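S.K.: after the sequence you'll find the predicted model.
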Amino acid sequence: MTRGTWTRRTALTAVTTAALTALAVPAGAQAATAATTGTATARTAAVSTSVATASTAVDYGTWQQDCQSVMDQALPYLKDRIAAAEPGEKQAIVFDVDNTTLETDFGFSYPQPANKPVLNVAEYAQEHGVALFFVTARPGIIAWPTEYNLEHDGYDVSGLYVRGLLDLFKDVAAYKTAQRVDIENKGYTIIANIGNSATDLSGGHAEKTFKLPDYDGQLS
């Protein structure tokens, strides 16, 4: 590795860490941290507080069991639907990212771990020729780190949709629906749409939807 490459990767890592920290810490915690101190120690404390809040509000083991229950319904459907593909049909699945494909709210690290029940289903689909698309409300500034994270965890990313500047002012459900329309316009049949929020799944443009738990909005 050249010194220039190392420098660029170091810079990207710094940007990634800062951006993902902003996602992990609620706005109130960020404001409190900024008002108190700008030191790295205070930022770390804020992240720890955020993680503790999430982990005590929602038990990790329960979340995993609940995710597995939903994927136990999704996998048989996908096996049948993939087997029934028409000649030349381009099948796709659309996934949300935070607390759907990645374990965003359960500890802070980068790369973030995959949500295993969802990854197992995704791996079956991609091994059988299904394209995986990811539609997230994450901002475009962390598109590259997000795609790297997904691929690092084992997802084959056929496309990643993140919010551009203008998308930040749009209703999230409308924004996500528009991205599914774009995928259809590329010639794909969306055989399933998997997410943990109503905004991930509303608006149609998928043959079937599967909702993971968000516990009345406690998970992002």
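M.R.: Right, received. Where do you want to start? Numbering: from 1, shown residues only.

S.K.: from here on, contacts and neighbour counts on C-alpha atoms
M.R.: Noted.

S.K.: what sits closest to the spatially most central residue of the chain if chain neighbours are left out?
M.R.: Most central in the chain under Cα atoms, centre = their mean is residue 97, positioned 0.8 Å from the mean C-alpha point. Leaving aside its sequence neighbours, residue 97 sits nearest to residue 136 (Cα to Cα, 6 or more residues apart in numbering; 5.7 Å).

S.K.: also this one, for the comparison:
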Amino acid sequence: MHTPCWQRYGRERTPTTMRSRHPWLRRASVTAVSAAALVALAAPAEATAPAAPSGKPMAAPAAAAADVDYDTWQRDCRAVMDRALPYLKQRLGDTAPGEMPALVLDIDNTALETDFGFSFPQPANRPVLEVAEYAQERGVAVFFVTARPSIIHWPTEYNLDHAGYESAGLYVRGFVDLFRDVAEYKTAQRADIESKGYTIVANIGNSASDLSGGHAEKTFKLPDYDGQLS
């Protein structure tokens, strides 16, 4: 009678054919970790206030993002998009034959309600989604350029699709990009979009780093209330 090698050498282990395999469990674990990372990223950062010099009063800290009134934010976003939509209508009416127009969107508190949508998937920022839908229906490619890290690329892509966006491309930061200036990184991504033959007719974001550096015909800045929103 043949004796298995694992018995001959005195080590008892379960033969390969008897091992329990749960690939679905591994996939679920990866998804859960990614979603948790997304939620952690979405949460407003808590800045530690510096200690006041001896004998000097501390300046009042800036209000937390949670203190920004949602209705006011939506009203302010709507006011900006009410300027963006007529511009897009006029600009797309002047599209040259063969031209490939593109719209670039930031994600956090631009495309999505990051600091207000405390859930996953996060809801779309409705005024921005309406502008994106108008563009999408007319053949405009919508690209997303975000400072989010590549580890949450898939949850972010899923969230955008779930919220109603049709993404032509999602740019997230790789490991090396995490050490670059955000404005410089985002400018480089827009240049990459242009290198593919697209004309960026509009770039929408809520931070100066989203919009500086050129590579867009027109920019629209949403409110961040002096950095209170990410």
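M.R.: Arrived safely, thanks for sending. As the structure is a computational prediction, the values presented were derived from the model and not from experiment.

S.K.: surely the residue nearest to residue 97 of the first structure meets residue 178?
M.R.: No. Residue 136 of the first structure is not in contact with residue 178 according to Cα atoms under 8 Å; the separation is 12.0 Å.

S.K.: the two: which is more packed in?
M.R.: Neighbour count, other Cα atoms under 10 Å: between residue 136 of the first structure and residue 178, residue 136 has more, with 23 against 14.

S.K.: contacting residues for the more buried one?
M.R.: 96, 97, 98, 160, 161, 162, 163, 176 (Cα atoms under 8 Å, 6 or more residues apart in numbering).

S.K.: would you mind finding the match for residue 126 of the second structure in the first structure?
M.R.: In the first structure, the residue matched to residue 126 of the second structure (TM-score structural alignment) is residue 116.

S.K.: go on, residue 112 of the second structure?
M.R.: With TM-score structural alignment as the criterion, residue 112 of the second structure lines up with residue 102 in the first structure.

S.K.: distance of the closest residue to that match other than its chain neighbours from residue 56 of the first structure?
M.R.: Spatial nearest neighbour of residue 102 of the first structure, excluding adjacent residues (Cα to Cα, 6+ apart): residue 114 at 4.4 Å. Distance, residue 114 of the first structure to residue 56 of the first structure, by Cα to Cα, to the nearest Å: 20 Å.

S.K.: neighbour count for these two, which is higher?
M.R.: residue 114 (24 against 10).

S.K.: correct me, but the more buried one touches residue 105?
M.R.: No. Between residue 114 of the first structure and residue 105 there is no contact, the gap being 11.7 Å when judged by Cα under 8 Å.

S.K.: shared neighbours of these two, which are they?
M.R.: Here residue 114 of the first structure and residue 105 have no joint contacts, going by Cα under 8 Å, 6+ apart.

S.K.: the strands in the second structure, which residues?
M.R.: Remark: strands assigned in the second structure by DSSP state E are 100-105, 141-149, 167-173, 198-205, 219-221.

S.K.: out of those, which gets nearest to residue 26 of the second structure?
M.R.: strand 141-149 (21.7 Å; Cα to Cα).
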